[in-house]
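K.L.:
sequence and predicted structure, then a few things I'm wondering about:
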Amino acid sequence: MAEISESDLRAAHTLFGTRFDLAERYVEHLATSGIERGLLGPREVPRLWSRHVLNCAVTAELFPSEATVADVGSGAGLPGIALAIARPDLSLTLIEPLERRVIWLREVITDLELPNVEVFRGRAEEAVGTVKATVVTARAVSALGGLAAMTIPILEGKGELLAIKGQSAPDEVAKSRKLIRKLGGREVSVQQVGAELLEQPTTVVRILVG
């Protein structure tokens, strides 16, 4: 079982509430079959809660009520599955091109009985016009310019992109501001969430479109 510190346990109970057991089962999937099938490296096991699941779950507060969300390059279901557990009101589509990851995601979604999640096998470009979303999210997919070019078209002119980023977020924003405007992004901000719950808060770039 993946370790969890007392402070992370408190944070997990705050973020997942009565659905904490689902989050625990998801982490167990990550720590076992997720590692065995190469979705994550074995060194990540001690950090599954802090660096991965809670890092994503704290962003749940940024999503509008009952939003339709596309998680681009979902991989091991981060942030999509973490968000689906924390926010059952959201409807999520996990966009992932690699078949072995898609198979794993579907197995986990079935086991956790998450009716608000489906998987689209394909690249972000292939999802345009097929996957409907009011919010697009992504984590560790690409530098912001490339990510914006991939994801903003899914919104079809209206909505927002919430990209989970690292400390270089302000630099990435500065470099890609012109391109973002060209793609229809009218407002870009860098936000930190989870400072009151996590040792390391999560950095999110928010781009409003339309």
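P.N.:
Perfect, thanks for sending it. Residues are numbered from 1 along each chain as shown.
K.L.:
going by C-alpha atoms from here, please, whenever you check contacts or count neighbours.
P.N.:
Fine.
K.L.:
quick one: distance of the host helix or strand of residue 108 to the chain centre.
P.N.:
Taking DSSP states H and E as the definition, one finds residue 108 inside helix 99-112. For helix 99-112, the separation from the chain centroid amounts to 16 Å (computed by C-alpha atoms, centre = their mean, to the nearest Å).
K.L.:
try this one side by side with the last:
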Amino acid sequence: MNYGTSDQVHVTVEIPPLDERIETKLRTYSEILARWSSDKVRLTGPKDEDTIWKDHVRDSLYALELLPHSGRLVDVGTGGGLPGLAWAICRPDLEITLLDSQSKKTGALESIVSELEVENVSVIWGRSEQLALEEREIYDLAAARGVSEAGIVAEYLSPLVKVGGTALSIKGPGYREELAKIKGQWDLLGLDYPRIFDYVNGERQGFLLAFPKRSHCPEVYPRRPGKAEKKPWWEAKK
């Protein structure tokens, strides 16, 4: 796929064709999420199965074309396993780590993964700042959906991604203001300007910000938990 050469270039993406077996498992995943969200741990905003399918599970599938041909992926702040578990169902050839800082959610995810019999997934309870100390720059792609604004997410993801890999932030229309704050300083994290992909899922317009990893992320990143939000890296030296 042509990623383009500018952060102003948009490429529209669609969900690739899925075979019946995979779609059935994705629907089952939606059912399980609805059950957990109603009875046990709130893993998604909505509780009804149809909304979970459309706004969360299906919404995660637009990024499938951006995933690497092989390798290791990590989903930071995965919550109910989105997008990482949906990707794992569609791409059993990939090794996918689901990371979340809330133990109740990771405990629920372990049960869901077991029920779905997905074998290419590992679930980790912890923060991205800690994982980057243990597994620095080993992932082919690191992703976050609905975690924080783009610049903050970049500090979480870049230390996890190997040079030549991709940091992927899944956003809504407000991404433009988030990017404007950075003033093109992505190289301070070892990243290139994002390649922007858009999609339409029902009434929702989504955007995939794919940051190519061009050089090693400086060792100072990630900083200790909470620092990324309190003192954004692009303002740290002001």
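P.N.:
Yes, it's here. Given the structure is predicted, the values throughout are model-derived calculations rather than measurements.
K.L.:
before we move on, back to that, which outside residues touch the helix holding residue 108 of structure 1?
P.N.:
Counting by C-alpha atoms under 8 Å, 6 or more residues apart in numbering, helix 99-112 of structure 1 makes contact with 22, 25-26, 29, 34, 37, 39, 75-77, 81, 96, 117-119, 121, all of which sit outside it.
K.L.:
check stretch 46-66 of structure 2 too.
P.N.:
For stretch 46-66 of structure 2, contacts defined as C-alpha under 8 Å, 6+ apart pick out 13-16, 26-27, 30-31, 33-35, 37-38, 44, 82-83, 86-87, 199, 201, 208.
K.L.:
circling back to that earlier point, ok, so of the contacts of helix 99-112 of structure 1, who is nearest residue 129 of structure 1?
P.N.:
Ranked by distance to residue 129 of structure 1 (C-alpha to C-alpha), the contacts of helix 99-112 of structure 1 are led by residue 121 at 14.3 Å.
K.L.:
burial count for that closest one?
P.N.:
Neighbour count for residue 121 of structure 1, taken as other C-alpha atoms under 10 Å: 19.
K.L.:
same question for residue 171 of structure 1.
P.N.:
By the criterion of other C-alpha under 10 Å, residue 171 of structure 1 has 10 neighbours.
K.L.:
mind telling me what element the aligned partner of it in structure 2 is part of?
P.N.:
Counting by TM-score structural alignment, residue 171 of structure 1 lines up with residue 177 in structure 2. Element membership for residue 177 of structure 2 (DSSP H and E) is helix 175-180.
K.L.:
same check, this time on residue 142 of structure 1
P.N.:
Per DSSP H and E, there is no helix or strand for residue 142 of structure 1.
K.L.:
to which residue of structure 1 is residue 107 of structure 2 aligned?
P.N.:
Using TM-score structural alignment, the equivalent of residue 107 of structure 2 in structure 1 is residue 103.
K.L.:
actually residue 28 of structure 2, not the one I wrote
P.N.:
So, by TM-score structural alignment, residue 28 of structure 2 is matched to residue 25.
K.L.:
report the contact partners of its match.
P.N.:
By C-alpha under 8 Å, 6+ apart, the residues touching residue 25 of structure 1 are residue 112.
K.L.:
give me the element it is part of.
P.N.:
Assigned by DSSP H and E, residue 25 of structure 1 falls within helix 20-29.
K.L.:
and the next helix or strand past that helix?
P.N.:
Following helix 20-29 of structure 1 in sequence order, the next helix or strand is helix 35-36 (DSSP H and E).
K.L.:
whichever helix or strand comes after that following helix vs structure 2, average distance?
P.N.:
Later in the chain than helix 35-36 of structure 1, the nearest helix or strand by DSSP H and E is helix 54-57. If you overlay the two and look at helix 54-57 of structure 1, the average distance to its match in structure 2 is 0.7 Å (mean C-alpha distance after the TM-score superposition for structure 1).
K.L.:
what range does helix 54-57 of structure 1 cover in structure 2?
P.N.:
Mapped onto structure 2 using TM-score structural alignment, helix 54-57 of structure 1 spans residues 58-61.
K.L.:
from the chain's centroid, how far away is the matching stretch?
P.N.:
Centroid displacement of stretch 58-61 of structure 2 relative to its chain, using C-alpha atoms, centre = their mean, is 11 Å.
K.L.:
buried set for it?
P.N.:
Buried residues in stretch 58-61 of structure 2, counted by 16 or more other C-alpha atoms under 10 Å: 58, 59, 60, 61.
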